[in-house]
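Fold the stuff below for me.
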Amino acid sequence: MTSPEPFPTRRNPALLILVLSLAPAIGLGIGRFAYSLVLPDMRDSLQWTYSAAGFMNTVNAAGYLAGALVAAGLGRRFGLIAVIQGGTLACILSLIICGVTADFALLSIARLVTGFGAAVSFVAGGALAATIGLAYPERSSYLLSLFYAGPGMGILLSGLIAPFVLQGFGPGSWWIVWLVLGLVSVVIGLPLLRPRVDASDDTSEIEEAPLALRPIWIYLIAYFMFGAGYIAYMTFMIAYVRDGGGSALAQSAFWCLIGVSSFASPWLWRSVLARGQSGRAMAIILGTNAVGAAMPLLGHSPVVLGISAAIFGVAFFAVVAATTAFVRFNYPRAAWSKAIAAVTIVFGIGQTLGPIAVGAITDATGSLTSALVVSAATLAIGAAMSMFQKPISSR
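Just a heads-up that it's a prediction; the model follows:
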């Protein structure tokens, strides 16, 4: 008698990928982005500067970069499923650590581990989702988008929890938020963390293929710009909403709208991703992302902020889906893990430099508006650059 399997068979590919999407829901949607929700209270309670607050996301991004560097190798050695499960478990443990210490060094280490775990599970999950989609070519773009909608679920959950925990327990209750989010991650991660899985969905035994990056250098720079640009919005927007007089309800609504909007990505961008052989798909989606990031520059009106969150959310994770679609169209299956890792590394470098740089700019100018200007401009430049990327086969 065999042990029960945590994942459905390939006859249910959408359900399988939805279970896989729990990894980025925990590692990114909660582990990375919930920091924005507790940042104002942590900054006030721990007397941090914006540079110190930005550093906490920089060290998280550094962990993400390190994870991206080793993810492909770990996947070949241990199998993609094992890497996804191990990375997710590391994220959950680090969330709980954030709730039991106020020490800057220990918090930094915990954020580093969160980033590392998120990256290895994200790269492995993306490669596995792309492989599953290969068996359903007519639905592959839709199936791939389901995986990248996962972080939206984490954003939605954290948006429904964090602002009201902070409001209920009062100033200085940021650590309670981390503990609650850690426990929530344990619950939603159970289907993913059960020990046994059908190894036929694993690609760890595929012989590795060589990877040529020179033909996509423009694409890589554009994706670097995305990594550097999006992070300012996702790091400081809750502080911007709060500084504009936004209540806990307003902060929750704003954050949840980002998460809910991301659920529309698989349907809204399906046809765009299906034509992702060149950089045009990323240019369209990243350009939309830039518009969303620029909207708060028009003011603190709830309508403006709501439109901003909706536009940003619907495009945000679709940018990442576009890169995986691009890899799938332009590289052989045996190179997918390495190619996804390569673009993730470039993205990781961008999001490592972004928070500390934008935090320093904000400290210097004394205004969060400057952070949003930098964010929107960087995203727009990335969108413009990606237009020049041609399919590799056309070169």
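
CA only for contacts and neighbour counts going forward, please
Will do.

Show me which positions of stretch 99-106 end up buried.
residue 99 (16 or more other C-alpha atoms under 10 Å).

Look at it and report the distance between its end residues.
11 Å (C-alpha to C-alpha, to the nearest Å).

Roughly how far does residue 357 sit from residue 222?
In this structure, residue 357 and residue 222 are 18 Å apart, going by C-alpha to C-alpha.

between these two, who's got more neighbours?
residue 222 (30 against 19; other C-alpha atoms under 10 Å).

need the contact list for the more buried one.
Contact analysis of residue 222 by C-alpha atoms under 8 Å, 6 or more residues apart in numbering lists 381, 382, 383, 385, 386.

Please generate a structure for the following sequence too, so the two can be compared:
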Amino acid sequence: MNASTARAPWLPIWAGLCASLVGIGLARFAYTPLVPALIDAHWFASSAVVYLGAANLAGYLIGALIGRLLASRWSSATVLRAMMVLVSLAFLACAWPLSVGWFFGWRLLSGVAGGVIMVLVASAILPHVQASRRGLASGAIFLGIGLGIAGAASLVPWLLGKGLQQTWLGLAALSLLLTASSWAGWPQQYEQHEQPVAQAPQQAAVSPAVLLLFGQYALMATALVAPMMFLVDYVSRGLGAGTHAGAVIWGLYGLGAIAGPVLYGLLADHLGARAGIRLVLLVQLAALAVLLGSHDLRLLGAAALLIGSFPPGIVPLALARVHHLVDGHARQNATWSRATVSFASFQAIAGYGYSALFAATGGHYAALFAVAAGAVVLALLMDLLVKERQAMSLVANSSAR
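All right, here's what the predicted structure looks like:
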């Protein structure tokens, strides 16, 4: 642990929280409550608005693929600062809808920044945290995602009252402020140990237990995209409840997102990552069933609260699972990078898949939520079909080799 970290142990956590808030919480989730406004203001056609939302998911995949490569050339701290600046510039550029291509490009770049941040932020900070506290610490880092969702739910409607362009400018200003406040918080010493990226052992990525995690994480990504992209539009336009009801539902989603990372991190510390994942999947399945079976706004609000905890909450759970299955920082970082790529790949595919399904069914929201529920069921079945004892035995054998 370096001197600056010892003097102010909260600074790296604050830096990580700001990075996840800017790069994912705002860059991705602030777009959702903007969808009805973008359509109503005729900035783009409704079909284009949906696909532009998926551009961030495609960029996230690119960022997950190149994040460790960037960190091997520059320090993680330098790359993370640069990605936060890039998100701020993307918000600024989106204030002027010059063309679909212009908007798509900047939304894509904001997604790239989010993917890079997701790959690097934990490995830059967690080595400076006691092992028994890493679940809670990772929950605090990724709390930024939840704060971004909740902030978008409250800030975006207020900014929209001043105008759509002003909303993008306000998001840019907030991102720049958070970037500046976290600039000096990144720990530096551990960068020396991150150089041999290419030499990280490969066997952990092909063990059955790790492959199970990759598969489950990919299916969880598939499941979370449908509510993330369409919940507000479903309530506002699909149910005819109006933009105010949509904002309230998204606010509840945001409250769940604030609770999710710390709650799921504590689950990982006290219940175990695998048991925590199983419990969370069951809860998510019940919440998606409510979306499919009820139009009662009170029940939908409760479901939104539970569903909102999922996108930011599963990150510390999956990260804890990686740390349980794989030994050594280099191997853990390499495995986490591949897990993030798996998540990002299916998230991007799901984003465009849901958009295509929405267009093909003429705006049939139930089909989208049914696909999401099916992905959760598959993730649960994968967990039940693979025995923990078998998986861990094979991990031990591969480590011995």
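
So which of the contacts of residue 222 of structure 1 belong to helices?
381, 382, 383, 385, 386 (DSSP state H).

ok, how many other residues are close to the second one?
By that I understand residue 382 of structure 1. A total of 28 residues lie near residue 382 of structure 1 under the criterion other C-alpha under 10 Å.

Map residue 95 of structure 2 onto structure 1.
Using TM-score structural alignment, the equivalent of residue 95 of structure 2 in structure 1 is residue 99.

List the contacts of that match.
Residue 99 of structure 1 sits in contact with 174, 175, 176, 177, 178, 179, where contact means C-alpha under 8 Å, 6+ apart.

Most widely separated two among those?
Of all pairs drawn from the contacts of residue 99 of structure 1, the one with the longest distance (C-alpha to C-alpha) is 174 and 179, at 9.0 Å.

Okay, residue 65 of structure 1 and residue 83 of structure 1: tell me how far apart.
Distance of residue 65 of structure 1 to residue 83 of structure 1, given as C-alpha to C-alpha: 16 Å.

Apologies, that question was intended for residue 336 of structure 1.
With distances defined as C-alpha to C-alpha, the gap from residue 336 of structure 1 to residue 83 of structure 1 amounts to 16 Å.

Look at those two and report which has more neighbours.
Under the criterion of other C-alpha under 10 Å, the comparison of residue 336 of structure 1 against residue 83 puts residue 336 first, with 28 against 24.

so the more buried one makes contact with residue 330?
No: no contact is recorded between residue 336 of structure 1 and residue 330 when judged using C-alpha atoms under 8 Å, the distance being 9.4 Å.

Which position in structure 1 pairs with residue 307 of structure 2?
In structure 1, the residue matched to residue 307 of structure 2 (TM-score structural alignment) is residue 312.

quick one on the thing from earlier: just want to know which of residue 174 and residue 179 of structure 1 has more residues nearby.
A count of neighbours by other C-alpha under 10 Å puts residue 174 above the other of residue 174 of structure 1 and residue 179, at 26 against 18.

how about that one, what does it touch?
Going by C-alpha under 8 Å, 6+ apart, residue 174 of structure 1 touches 38, 41, 42, 99, 166.

Show me what it aligns to in structure 2.
Superposed on structure 2 with TM-score structural alignment, residue 174 of structure 1 falls opposite residue 164.
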